[in-house]
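Visitor: My questions concern the predicted model and sequence given below.
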Amino acid sequence: MRGFHHGRGYALCAAALFLSLLPAAPAWANRVQSLNLGTTDAGTWVSVGLEAEAEFSLTADGDTLRVRITGAAPSATITRPGKGAVAEAKVVADGSDALLILRLVSGSYTYRAYSKRNPFQVCVDVIPKGGVVVTPDFTRTDGDIKLIVLDPGHGGSRYTGTATYDERIAEKEAVFEQAKILKKLLEEKLGVEVVLTRTGDYEVGLKGRCLMANEIGADLFVSLHLNGGSSSAHGTETFYLISGQTTTTRAAAMLENADFSSDPDLDRVTKSALEFILSDAYQTLVLEESARLANYVHAELLDELGLKDRGVKQDNFAVLRGTHMPAILVESYFMTSKREADLYTNSEGYRRVAEAVYRGIAAYVEDYDERME
């Protein structure tokens, strides 16, 4: 009997050893709950419902969009028939991540990925170029700033922006890291919804960035950039749109200066939309608020980074021209300055820039709310 017990013990140990050597099932802390899509007058929307919040990034390859949702996966592949611009939508498990794959109907589109809360959803909008241009309503009735668009400049293989003095990091990478940190700060501390104009390393046209902000009814638009120049150039500067031109001159400049070959989104900005966006009454209202926002953000950047004050300036940046809301463009420091790039082109530097911009936006929102009371 004793031998029998020893034999059973050896068998159990062997079984336990065998099971321990089997590959463990993925222990996902998050799960895909649903996949839905529909259409509006502007285009096609897709939403993926999740158990909890998750990071995500969008990439485009021809007529296929892929959104990787980190640390989540469906219990089985979920497929939905197409609607509108989407021929087919499905979510599959890819390692420990979920992968939303959208096969588009042949055409030319503007697209964006963003999130919604309560419950958490990862959403994609696919908007045909030449589609609806939404007429803005810039008379707020509730006095609240609820939606902010952050625009990490550049993106894709053609538009990398300025590089550090030693070609170590491209501007597009650094500002994207800043934007992700800033988005989290704004959502968690200010309680606003934040949308990024790009959620990965892909190309978005300058006008596409403006149109994205306009179509979702953003209250503020903040474009994040880093400066470049000679090795001796240094400091912080913040921009908002130039004033002092007539409506006709501004509209003409917008069309004449456009690079149609490199910005395929431009064809969606019609002449009537230009006349409305660039109306003198509207520009006066928006420029006053843009100047306030620029000054708050600039002051916080100077305080945090301690760099030369190059001033709050007005310029005719394309990414600011077509927005329907207060809009600024931030140049936090010079990538071509060895001192500044070494100080701030790293994880700690990204955090410091993001926190300074956050404090500036928060101060503007507080000031705005007080003036609206």
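Guide: It's in.
Visitor: from here on, contacts and neighbour counts on C-alpha atoms
Guide: Noted.
Visitor: any idea which helix or strand comes after the strand or helix carrying Val175?
Guide: According to DSSP states H and E, Val175 maps onto helix 171-185. Where DSSP H and E defines the elements, the next helix or strand beyond helix 171-185 is strand 193-196.
Visitor: For that next one, name the packing helices and strands.
Guide: Packing partners of strand 193-196 (3 or more Cα pairs under 8 Å, 6 or more residues apart in numbering; DSSP states H and E): strand 109-116, strand 147-152, helix 171-185.
Visitor: Save those as TSV, and put in mean neighbour count too.
Guide: Formatted as TSV, the helices and strands packed on strand 193-196 follow (neighbours: other Cα atoms under 10 Å):
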stretch	mean neighbour count
strand 109-116	20
strand 147-152	24
helix 171-185	22
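Visitor: can I get the ones you listed in JSON lines with distance to Tyr350?
Guide: Output for the helices and strands packed on strand 193-196, formatted as JSON lines (distance: least, Cα to Cα, whole Å):
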{"stretch": "strand 109-116", "distance to Tyr350": "21"}
{"stretch": "strand 147-152", "distance to Tyr350": "12"}
{"stretch": "helix 171-185", "distance to Tyr350": "5"}
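Visitor: Quick one: closest of those to Gln283.
Guide: strand 147-152 (19.1 Å; Cα to Cα).
Visitor: which SS state does the residue nearest to Arg359 when sequence neighbours are not counted fall under?
Guide: Nearest residue to Arg359 in three dimensions, chain neighbours excluded: Glu300, at 6.6 Å (Cα to Cα, 6 or more residues apart in numbering). Judged by DSSP: H, G, I helix; E, B strand; the rest coil, the three-state class of Glu300 is helix.
Visitor: residues contacting Glu300?
Guide: Shown in contact with Glu300 (Cα atoms under 8 Å, 6 or more residues apart in numbering): Ala356, Val357, Arg359, Gly360.
Visitor: Check it against this one:
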Amino acid sequence: MIGWVKRMGEELAEEQLLDFCQRHGLAKDGYLDETELTTVCKCIGLQVSSEMIKELFEELDGDKDGRVCLSELSQMLRGMQDKLPPSPEKHKITNDTGNSRQVGKANGFANIPVNERGAFSILDRENTGFAKVGLILDLWSQLGIIESEGSKLLSELGFTPNSKSHSINLQDLAKSVEDEIDHSKERIPLAFQVALLTYRTESQFLKTLCESIECERDKLKADILDAHQRSALIAQEVDEQNARLERNSQMLIRKMEIKYNEQIQDLQNRFSAEKESLQQALHVAETKLQELQEEDSKLKTQINKLNEENTNLEKEVHNVSIEIRNVNRMRSHLEREVSRFI
């Protein structure tokens, strides 16, 4: 585990680690959990087992809270890099009296694990780990190696395909090519070795960059999927809320309709009762009015009769008064006559 921790420390400084985590949405609070630590290792191109990740995580998680501080991780990486001996991957160039220069084997292709090289990944788009001989020979033909020389090279590398449709393990092929280059490096000019190593290093860097971009892409896809799920959940909640509001509105409307129908029915009943009562009162009033009218007619008739009788009585009184005056005159006359005779 120490070996890959050292290499990790060489590749990522503290600022780079922080920037990397920020770009990938990791350790937002300055801490990594075990899953995020695994994601970091995967995105920077480290092929490590889950046991190694767990061992490192347990070493850093001193307080056993299930989190690892980014600064502690960075300090540990730097500390491991400082304490470990110089890496055998660093090449050495010497200039002796014969002006000869030597490149150590560690500076060859052994510093790149076979499972990380991906030298023939162009032939394995489906990541099966195998490719047909015909495809390999076609690829080499495009690189300037004729088919006969390609077949001979396969045989020299220990592969004896029966036909072009025969499949070869690409990892074994890459390892055989690397071993052959390491064994024959003394015959390869230094400039070619440096150029080849430079291109391989650049290829590994680009592969790591692509993996990092793929990791970012996967995270963006996950974020988009999460956003879609959240939006779908929000839309579902909105629909449910609207449905609840609609149901509540319908229930309220039905309750109001029932209430108002009851009130209208009560008012209609009261109106009918009052109408019937008024009709009865009107009938009684009309009957009484008719009786009063009849009685008034009778009274008028009686008044007319009384007026006639009164008129007759007044005439009789007038006549009687006349007679009384006449009688009084006669009495006066008689009294004068009587007094004259006396």
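Guide: Arrived safely. Note that this is a predicted model, so its numbers are computed, not measured.
Visitor: Tell me how the two chains score on TM-score.
Guide: The TM-score (TM-score structural alignment, normalised by the length of structure 2) is 0.22; 121 aligned residues with a Cα RMSD of 6.6 Å.
Visitor: just to revisit the earlier point, distance of the residue nearest to Arg359 of structure 1 relative to Ile361 of structure 1?
Guide: Here Glu300 of structure 1 is placed at a distance of 9 Å from Ile361 of structure 1 (Cα to Cα, to the nearest Å).
Visitor: Ok, Leu226 of structure 1 next?
Guide: Distance check for Leu226 of structure 1 against Ile361 of structure 1: by Cα to Cα, it reads 18 Å.
Visitor: Point out the other elements, helices or strands, that the helix or strand where Ser231 of structure 2 lies touches.
Guide: Assigned by DSSP H and E, Ser231 of structure 2 falls within helix 190-341. Using 3+ Cα pairs under 8 Å, 6+ apart, the elements in contact with helix 190-341 of structure 2 are helix 34-43.
Visitor: rerun that using 10 Å as the cut-off
Guide: helix 34-43, helix 114-117 (3 or more Cα pairs under 10 Å, 6 or more residues apart in numbering; DSSP states H and E).
Visitor: So Tyr296 of structure 1 sits against Gly311, correct?
Guide: No. Judged on Cα atoms under 10 Å, Tyr296 of structure 1 makes no contact with Gly311 at a distance of 11.9 Å.
Visitor: Give me the more crowded residue out of the two.
Guide: For Tyr296 of structure 1 versus Gly311, neighbours defined as other Cα atoms under 10 Å are more numerous around Tyr296 (21 against 16).
Visitor: Run through the residues that contact that one.
Guide: Val312, Ala356, Val357, Arg359, Gly360, Ile361, Ala362, Ala363, Tyr364, Val365, Asp367 (Cα atoms under 10 Å, 6 or more residues apart in numbering).
Visitor: now it: how far from Leu302 of structure 1?
Guide: According to Cα to Cα, Tyr296 of structure 1 stands 10 Å off from Leu302 of structure 1.
Visitor: Find residues that contact each of the two.
Guide: With Cα under 10 Å, 6+ apart, Tyr296 of structure 1 and Leu302 have common neighbours Ala356.
Visitor: Report how many residues lie close to Lys207 of structure 2.
Guide: Lys207 of structure 2: 17 neighbours (other Cα under 10 Å).
Visitor: just checking, it touches Tyr199?
Guide: No. Judged on Cα under 10 Å, Lys207 of structure 2 makes no contact with Tyr199 at a distance of 11.9 Å.
Visitor: where does Ala363 of structure 1 land in three-state SS?
Guide: Ala363 of structure 1 falls in the helix class when you classify it by three-state DSSP.
Visitor: Name the nearest residue to it, sequence neighbours excluded.
Guide: Once flanking residues are discounted, Ala363 of structure 1 sits nearest to Tyr296: 6.6 Å by Cα to Cα, 6+ apart.
Visitor: is it true that the one you found lies in a helix?
Guide: Yes. Using three-state DSSP, the assignment for Tyr296 of structure 1 is a helix.
Visitor: What separation is there between it and Val357 of structure 1?
Guide: Taken as Cα to Cα, the span from Tyr296 of structure 1 to Val357 of structure 1 is 9 Å.
Visitor: do the same with Gln283 of structure 1
Guide: For Gln283 of structure 1, the distance to Val357 of structure 1 (Cα to Cα) stands at 24 Å.
Visitor: So which of those two has more stuff around it?
Guide: More neighbours surround Val357 than the other of Gln283 of structure 1 and Val357, with 29 against 22 (other Cα under 10 Å).
Visitor: residues contacting that one?
Guide: Contacts of Val357 of structure 1 (Cα under 10 Å, 6+ apart): 178-179, 182, 185-186, 222, 224, 294, 296-301, 304, 330, 332, 351, 363.
Visitor: which SSE is it in?
Guide: Taking DSSP H and E as the criterion, the element that holds Val357 of structure 1 is helix 347-372.
Visitor: Compute the inter-axis angle for that helix and helix 171-185.
Guide: 50 degrees (axes from the mean of the first three to the mean of the last three Cα atoms, to 10 degrees).
Visitor: buried residues in helix 347-372 of structure 1?
Guide: For helix 347-372 of structure 1, a neighbour-count test (16 or more other Cα atoms under 10 Å) marks 349-365, 368 as buried.
Visitor: Which one of the helices and strands packed on helix 190-341 of structure 2 lies nearest to Ser249 of structure 2?
Guide: helix 34-43 (48.4 Å).
Visitor: I'd like the distance between His228 of structure 2 and Ala235 of structure 2.
Guide: In this view, His228 of structure 2 and Ala235 of structure 2 are 10 Å apart by Cα to Cα.
Visitor: so who does Pro291 of structure 2 touch?
Guide: You called it Pro, but residue 291 of structure 2 is Glu. Glu291 of structure 2 neighbours (Cα under 10 Å, 6+ apart): Ala285, Ser297.
Visitor: Ok, Lys116 of structure 1 next?
Guide: Contact analysis of Lys116 of structure 1 by Cα under 10 Å, 6+ apart lists Ser47, Gly49, Glu53, Val122, Cys123, Glu193, Val194, Val195.
Visitor: Hmm, the fourth one is touching Ser115, no?
Guide: What that stands for is Val122 of structure 1. Yes. Assessed by Cα under 10 Å, Val122 of structure 1 is found in contact with Ser115 at 4.5 Å.
Visitor: ok, residues contacting stretch 311-322 of structure 2?
Guide: Identification of contacts with stretch 311-322 of structure 2 by Cα under 10 Å, 6+ apart yields Lys305, Leu306, Asn307, Glu308, Glu309, Asn310, Glu323, Ile324, Arg325, Asn326, Val327, Asn328.
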